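> next input, structure requested:
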Amino acid sequence: MLFEIERKFLVAHDGWRAAAVGGRLLRDGLVGPYHTSKVRVRLDGERAWLTVKGPRKGLGRLEFEYEIPSDDADEMLRSVCQGEQVEKIRHNVFHDGLKWEVDVYQGSLSGIVLAEVELQREDQPFSKPDWVGQEVSGDPRFKKAAMLKLRRQVGRPLTISGILSASP
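Got it, this is the predicted structure:
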């Protein structure tokens, strides 16, 4: 069990690319939402996980993660998961002792780029790289389900400004 504390930010410019390490395709599917919790399956190449996320408490939440066979995850993504799946290419960028994850969304959320950093505690001080923009950690418009819903409503690719102009 892990108590995950993460902060999410808009990406101001492509300066992160110069320091990016890796770039792996992730496919996520929602097995089920449960009020303020969720169960997700994620496929990362040949590795896969089933993740249970509890309700948020401030910037954190309980997270339980279990590695599963990739064939099982692939089948769950095809036959069990509810709603649209999310595809993104995740890049790691190390800055001032912390690992930032920059997610470049693909498919129906193509064009959206967000950065996240995990902290040990909510009040942990950290320095933001210059390519990190506005914080959107508590903004419901930047939850994956909300972005997918907005994408369906507008019927065209989303932009950050389009998400920001949507009602929270």
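> can we go C-alpha only for contacts and neighbour counts from here?
Will do.
> report the buried residues of stretch 88-101.
By neighbour count, with 16 or more other CA atoms under 10 Å as the criterion, the buried positions of stretch 88-101 are K88, I89, R90, H91, N92, V93, F94, W100, E101.
> the last one contacts I89, doesn't it?
Just to be clear, that refers to E101. No: counting by CA atoms under 8 Å, E101 does not reach I89; the two are 9.9 Å apart.
> so R27: helix, strand or coil?
Secondary structure state of R27, per DSSP: H, G, I helix; E, B strand; the rest coil, is strand.
> another for comparison:
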Amino acid sequence: MTEEIERKFLVEGNGWRGLASAVYFCQGYLSTIKERTVRVRVCDTQAWLTIKSTNQGITRTEFEYSIPVEDAQHMLRYMVEQPVIEKYRYHIRLNNLVWEVDEFLGANQGLIVAEVELSHANQQIVLPDWIGQEVSDDPRYYNSNLVSLPFTLW
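Next comes the predicted model:
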């Protein structure tokens, strides 16, 4: 079990492009209820099952387990809520932090967000110039909610 402390922002412009290469993710949700989400994710030749608690501000409990890719692909095909979340992720290292920029595809095409994990909730950070509005407290931007209300329908 780990504690995830994360802030999320909209991305503006293209200043982040070229700072890292893209990795394709496909993920789906077995549960999207407020008290807990259960996600299955595939990236290349790896797969994970992740269980997250409800947010307490920008903090929540997270359990993550490696699972066989074949099992994850079966779940994505037959068991998860639709649509699946497809995105390219870019890991950008700046100022001793790793920014994860997600460029969404499919039903969430056009949405680009950046997340940064922190060591504590009050950690001060320097925002890159391509970071826009903070959306950490806006549930519309939770990946689990992008299943039931995709960005292209806003």
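> farthest-apart pair in the buried residues of stretch 88-101 of the first structure, please.
Farthest pair in the buried residues of stretch 88-101 of the first structure (CA to CA) is K88 and F94. Separation: 19.0 Å.
> ok, back up a step: just put the buried residues of stretch 88-101 of the first structure in JSON lines and tack on secondary structure and distance to G162 of the first structure.
Listed next are these as JSON lines, based on DSSP: H, G, I helix; E, B strand; the rest coil; distance: CA to CA, whole Å:
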{"residue": "K88", "secondary structure": "strand", "distance to G162 of the first structure": "19"}
{"residue": "I89", "secondary structure": "strand", "distance to G162 of the first structure": "21"}
{"residue": "R90", "secondary structure": "strand", "distance to G162 of the first structure": "22"}
{"residue": "H91", "secondary structure": "strand", "distance to G162 of the first structure": "24"}
{"residue": "N92", "secondary structure": "strand", "distance to G162 of the first structure": "26"}
{"residue": "V93", "secondary structure": "strand", "distance to G162 of the first structure": "26"}
{"residue": "F94", "secondary structure": "strand", "distance to G162 of the first structure": "29"}
{"residue": "W100", "secondary structure": "strand", "distance to G162 of the first structure": "24"}
{"residue": "E101", "secondary structure": "strand", "distance to G162 of the first structure": "23"}
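> which one of the residues you listed is nearest to I112 of the first structure?
K88 (9.4 Å).
> which residue packs closest to that closest one, ignoring adjacent ones?
Distances taken as CA to CA, 6 or more residues apart in numbering place Y105 nearest to K88 of the first structure, at 4.1 Å, with adjacent residues excluded.
> and R42 of the first structure, by the same measure?
Closest residue to R42 of the first structure apart from its sequence neighbours, by CA to CA, 6+ apart: D28 at 4.5 Å.
> and the one you found, how many neighbours?
21 (other CA atoms under 10 Å).
> swap in the one 3 residues further on?
V31 of the first structure is flanked by 19 other residues according to other CA under 10 Å.
> name the residues that touch the lengthiest helix in the second structure?
With secondary structure taken from DSSP state H, the second structure has its longest helix at helix 69-78. For helix 69-78 of the second structure, the surrounding residues in contact (CA atoms under 8 Å, 6 or more residues apart in numbering) are Q27, G28, V40, R41, V42, T45, Q46, A47, W48, L49, V84.
> next one: stretch 37-51 of the first structure
Contacts for stretch 37-51 of the first structure (CA under 8 Å, 6+ apart): 24-33, 52-55, 63-70, 73-74, 76-77.
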